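**Student:** Attaching a predicted model along with its sequence, questions to come.
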Amino acid sequence: MTAILAFTIFAVAFCLIATEKIDKVKIVLVAAGIMTVLGLTPGAEVFFSEHEGVDWNVLFLLFGMMIIVGIVKQTGAFDYLAIWAAKRSRGRPYRLMVMLMVITAIASPFLDNVTTIMLVVPVTVVVCKRLAISPVPYIIAEILASNIGGASTLIGDPPNIIIGSRAGLSFNDFLVHMTPIVVIVFVVFVLLTRVMFRRSFQYNPERAAEIMSLQERRAIKDTGLLVRCMIVLALVIAGFSLHSVLHVEPSIVAMIGAGVMLLVTRAETAEVLEEVEWHTLVFFFGLFIMVSGLVHTGVIEAVGTWAVDTFADQPLAAATSLLFGSAVLGAFFDNIPYTATMAPIVEEVVAQLPAGDGEPLWWAFALGADFGGNGTAIAASANVVAIGIAAQTGNRISFWQFTRYGVIVTVLSTVMAWAYVWLRYFT
């Protein structure tokens, strides 16, 4: 009974978010409050439990990077990159989109897709303003590219970190098994954007000529400040990359980096905090509590138990179920808490298979969770963060505006991933 009630509240909240008639932060806070009052969440444990509680690592990673990005913005670096990108594309919209997607997809595996989005989206807004075109299609394309590109490494997408830790998979394991299909999917995705966003590619020769006459170096407001910011940012990136060696959570690295950057740049704390996307952070907080209700009442575990009972002795069927199931469920429940909940269940299924037969299940699980992050506007952290930044700059992206593109990309990438898993591990 409690599981049905928790699922009903979550489903109603999700539908209200999709209609966009009420602010999504209000919806998740009210839904989280109702779940808590009805005893559907673990109570005070929601603040402390790693399995059933708020994922503070995600929230503090976002908070730290928001501070870092806010300080870097003061240097004029985003304007510099915007002019540089516009000039290299010669003002051609599709060429510019491809360039921004490639930058996003290459950076995401090493910075993690949330950090990459926080760096790329402000640049996109500036360059599109320069060219007098809407940045919305470009931001949507970057979000989709970040979730695809981030799937290729251990640190590129938060679900991969969870899966790698649970399965004992290394950074190199992800490179070998995930990168080939990620590259193929990304190439197909780039070609697909030519069709999906075809109405947005309106070339303005006058604006392009103006851009070509600009000097990007003049955009830098303070060279000394920029140098200090880049040094700290480089150290933060190194900290992310050495996660498996240092055993320090990315959230800790981001928070230390934010503190060091505030010190070395002598930025005004009050001004920097105004750049923080509090709206996005509070939304995640409420969403995590809602998902904790599904975990606490056994909704997600019931799905996993069914999978164990049904597919324990059928590796290909188990991999197929995990891949498509993760893509669908990850799109609705946010792929971070979903992955954290399902990882122990996948481990149980793998343990019941003969030695060596279980590893493909982990890759199917990772591909489904990562690519499912493109399914809806709230399916992954990068989606929520990017849409929040866009809204702050006056470029609102609605739930359905994103989702209608995300569903297409998710279906295509998931089918391609299934073919890859089948050909590589079962033929």
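**Tutor:** Received it, and whenever you're ready, just let me know what you need. Please read all numbers here as calculations on a predicted model, not as lab measurements.
**Student:** switch to C-alpha atoms for all contacts and neighbour counts from now on
**Tutor:** Will do.
**Student:** what's the nearest residue to residue 131 once chain neighbours are set aside in contact with, if anything?
**Tutor:** Computed as CA to CA, 6 or more residues apart in numbering, the closest residue to residue 131 that is not its neighbour in sequence is residue 207, at 5.4 Å. Applying CA atoms under 8 Å, 6 or more residues apart in numbering, we find residue 207 in contact with 91, 130-132.
**Student:** so how far is residue 28 from residue 14?
**Tutor:** Distance check for residue 14 against residue 28: by CA to CA, to the nearest Å, it reads 9 Å.
**Student:** can you pull the contacts of the residue nearest the centre of the chain?
**Tutor:** By CA atoms, centre = their mean, the mean C-alpha position of the chain lies nearest to residue 382, the distance being 3.0 Å. Shown in contact with residue 382 (CA under 8 Å, 6+ apart): 113-114, 117, 143, 146-147.
**Student:** Filter the contacts of residue 207 down to the buried ones, PyMOL style.
**Tutor:** Per 16 or more other CA atoms under 10 Å, the buried members of these correspond to this PyMOL selection:
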select buried, resi 91+130+131
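**Student:** Just the ones of the contacts of residue 207 in helices?
**Tutor:** 130-131 (DSSP state H).
**Student:** just checking, residue 78 touches residue 126?
**Tutor:** Yes. Counting by CA atoms under 8 Å, residue 78 does reach residue 126; the two are 7.5 Å apart.
**Student:** Residue 14 and residue 28: which has the busier surroundings?
**Tutor:** Neighbour count, other CA atoms under 10 Å: between residue 14 and residue 28, residue 28 has more, with 25 against 19.
**Student:** For that one, which non-adjacent residue is spatially closest?
**Tutor:** In space, residue 28 is closest to residue 286, 5.0 Å off (CA to CA, 6+ apart).
**Student:** Take this one as well and set it beside the first:
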Amino acid sequence: MTAVALVTFVVAYTLIATERIHKTKAALGGAAVVLGLGVLDSGEAFFSHDTGVDWDVVLLLFGMMIIVGVLRQTGVFEYTAIWAAKRAKGSPVRVMILLTVITAVASALLDNVTTVLLIAPVTVLVCDRLGIRAAPFLIAEVLASNIGGAATLIGDPPNIIVGSRSGLSFNDFLAHMTPIVVLELAVFTLVLPRLFRGSFDVRPDRIAEVMALNEGEAIRDRTLLIKCGVVLAAVFTGFVAHSLIHVDPAVVALLGAGVLVVISGTEPGDYLSGVEWETLLFFAGLFIMVGALVKTGVVATMARWAADATGGRALVAVLLILVVSAVLSGVIDNIPYVATMSPLVADLAGTIDNPVHADALWWSLTLGSDFGGNLTAVGASANVVMLGIAARAGTPISFWEFTRKGAVITAITIAVAAPYLWLRYFAFG
């Protein structure tokens, strides 16, 4: 069964990477193989916390997609697009930097998937107004979201898993992760113009047209906007306080979506039009395939090899976990990877006498998995969501277009993170 799970995943991943068939078909086909051949049964595929579909992720996405679908009816995305373009004086480079900074900060306060769902429609409209291709801007934003989401406990799903397994608190994440994330974002901002050179050509008349627009006229329904604002504020409060109120973010999103649908009076066709069904199905198929790798021990074996290779040396363990986590998280999605690696890191941390060095293992796992999510188009949930939005907006992003940029940013962020870990926890720890 191990060979079946591994071969199925490799074949499906190859089809996704080469785009020989649509990624959703490849993921669902792979899921059908592991289910049909009995690698997973229905209980393991649909109800198991370790090997099944992560319904928290799927339903969180579903709820936020409905909220965004209702919010789109207000015209607020058009308003924000015009506002951002005018504040950037119509310069595409400044627009990209402004939107990526907003995305990174929002991803730390919310989660990166929710942020991508909210910022992507704005980006598409900005680029449409300026007459430039939106794909480079969308890629830059999702890269920024994965970096910014690393700053807090709630910013990225792998962080929540690490916090749960390690006992590290929200304040611990602020103290240890936020400084390196701020540094990484500064480096990222400096790299952006060169990484996406050739994507900023815009006609002067387009800039003049944008600067002449009145963003206030874009709002079509102020009453609905107020209702959406109240619901979104409640939803975001629920996200931030979920550890205190003991209500999962997926439930918060679904409750918010249900309330907004009722009080908005919008038609089903309006709010359901924003649901990325193909993206949700892709996630389901990917989770099942990765679940087969988890059940058959493939992921655990790879993680154990990395842990055993350290030879009991804390610094070597920290750096190895950082690099291995970045690579594996970029290939198999960082959520199931961290879920599988966390027990091994806990065991390894228990063998280290110095508590500072032991905690460094957890920060290494977090940084590697969060930043490694940028490596490929399927490395993080936000990446998959962004590609789905881009395709629906008529500006498709190929697996390799994303991965060429993402691999560069992953290499840079890991190269910056490695000396940070050494300096903070070993040289001056």
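**Tutor:** That came through fine. Fair warning: this is a prediction, and the values are worked out from it, not measured in the lab.
**Student:** before we move on, back to that, which of the contacts of residue 207 of structure 1 still touch in structure 2?
**Tutor:** On the basis of both residues aligned by TM-score structural alignment, their matches' CA atoms under 8 Å, what survives of the contacts of residue 207 of structure 1 in structure 2 is 130-132.
**Student:** how about TSV for the residues you listed, with distance to residue 254 of structure 1 added?
**Tutor:** What follows is these, written out as TSV (distance: CA to CA, whole Å):
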residue	distance to residue 254 of structure 1
130	31
131	33
132	34
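**Student:** what about the strands in the stretch 101-250 of structure 2?
**Tutor:** In the stretch 101-250 of structure 2, no strands are defined using DSSP state E, counting those that start in this stretch.
**Student:** Surely residue 55 of structure 1 is in contact with residue 286?
**Tutor:** No. Between residue 55 of structure 1 and residue 286 there is no contact under CA under 8 Å: 10.9 Å.
**Student:** contacting residues around residue 304 of structure 2?
**Tutor:** Applying CA under 8 Å, 6+ apart, the residues near residue 304 of structure 2 are residue 344.
**Student:** element containing it, please.
**Tutor:** Assigned by DSSP states H and E, residue 304 of structure 2 belongs to helix 298-308.
**Student:** post-alignment, that helix versus structure 1, mean distance?
**Tutor:** Aligned to structure 1 and superposed, helix 298-308 of structure 2 gives a mean residue distance of 2.1 Å (mean CA distance after the TM-score superposition for structure 1).
**Student:** Who are the packing partners of the helix or strand just after that helix?
**Tutor:** Following helix 298-308 of structure 2 in sequence order, the next helix or strand is helix 314-332 (DSSP H and E). With contacts taken as 3 or more CA pairs under 8 Å, 6 or more residues apart in numbering; DSSP states H and E, helix 314-332 of structure 2 sits against helix 298-308, helix 334-350, helix 355-372, helix 399-422.
**Student:** what inclination does helix 314-332 of structure 2 have with respect to helix 334-350?
**Tutor:** Orientation check (axes from the mean of the first three to the mean of the last three CA atoms, to 10 degrees): helix 314-332 of structure 2 against helix 334-350 gives 160 degrees.
**Student:** Just give me the mean distance for helix 314-332 of structure 2 relative to structure 1.
**Tutor:** Looks like 0.6 Å for helix 314-332 of structure 2 (mean CA distance after the TM-score superposition for structure 1).
**Student:** quick one: which of the contacts of residue 382 of structure 1 sit in helices?
**Tutor:** 113-114, 117, 143, 146-147.
**Student:** any chance of the residues you listed in TSV, plus neighbour count and distance to residue 59 of structure 1?
**Tutor:** Shown next, in TSV, are these (neighbours: other CA atoms under 10 Å; distance: CA to CA, whole Å):
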residue	neighbour count	distance to residue 59 of structure 1
113	33	14
114	27	11
117	27	15
143	33	19
146	33	19
147	31	18
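**Student:** In TSV, list these along with distance to residue 3 of structure 1.
**Tutor:** Listed next are those as TSV, based on distance: CA to CA, whole Å:
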residue	distance to residue 3 of structure 1
113	33
114	31
117	35
143	33
146	34
147	31
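**Student:** Burial check on residue 151 of structure 2, number of neighbours?
**Tutor:** Other residues close to residue 151 of structure 2 by other CA under 10 Å number 30.
**Student:** my guess is it meets residue 178, correct?
**Tutor:** Yes. The criterion here is CA under 8 Å, and residue 151 of structure 2 meets it with residue 178 at 4.5 Å.
**Student:** so where do the helices sit in the stretch 101-250 of structure 1?
**Tutor:** 113-131, 136-149, 158-167, 171-196, 205-212, 223-241, 243-246, 250-265 (DSSP state H, counting those that start in this stretch).
**Student:** Of the ones you listed, which stretch is the most buried?
**Tutor:** By mean neighbour count, with neighbours taken as mean count of other CA atoms under 10 Å, helix 136-149 ranks first of those at a mean of 28.
**Student:** Point out the other helices and strands that it packs with.
**Tutor:** helix 93-111, helix 113-131, helix 171-196, helix 359-372, helix 381-392, helix 399-425.
**Student:** Out of the ones you listed, which gets nearest to residue 20 of structure 1?
**Tutor:** helix 399-425 (7.1 Å; CA to CA).
**Student:** any idea how far that closest one is from the chain center?
**Tutor:** Chain-centre distance of helix 399-425 of structure 1: 15 Å, with CA atoms, centre = their mean, to the nearest Å.
**Student:** and it, what does it pack onto?
**Tutor:** Against helix 399-425 of structure 1 (3+ CA pairs under 8 Å, 6+ apart) you get helix 2-19, helix 136-149, helix 171-196, helix 315-333, helix 359-372.
**Student:** looking at these, which is closest to residue 221 of structure 1?
**Tutor:** The nearest among these, by CA to CA, is helix 136-149 at 25.5 Å.
**Student:** What are the neighbouring residues in contact with residue 289 of structure 1?
**Tutor:** Residue 289 of structure 1 neighbours (CA under 8 Å, 6+ apart): 32, 41, 46, 53-54.
**Student:** Can you add distance to residue 326 of structure 1 and give those back as CSV?
**Tutor:** Formatted as CSV, these follow (distance: CA to CA, whole Å):
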residue, distance to residue 326 of structure 1
32, 23
41, 23
46, 24
53, 20
54, 21
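**Student:** circling back to that earlier point, just send the helices of the stretch 101-250 of structure 1 back as JSON lines, with distance to residue 22 of structure 1 too.
**Tutor:** Below are the helices of the stretch 101-250 of structure 1 laid out as JSON lines (distance: least, CA to CA, whole Å):
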{"stretch": "helix 113-131", "distance to residue 22 of structure 1": "25"}
{"stretch": "helix 136-149", "distance to residue 22 of structure 1": "21"}
{"stretch": "helix 158-167", "distance to residue 22 of structure 1": "29"}
{"stretch": "helix 171-196", "distance to residue 22 of structure 1": "28"}
{"stretch": "helix 205-212", "distance to residue 22 of structure 1": "38"}
{"stretch": "helix 223-241", "distance to residue 22 of structure 1": "37"}
{"stretch": "helix 243-246", "distance to residue 22 of structure 1": "39"}
{"stretch": "helix 250-265", "distance to residue 22 of structure 1": "31"}
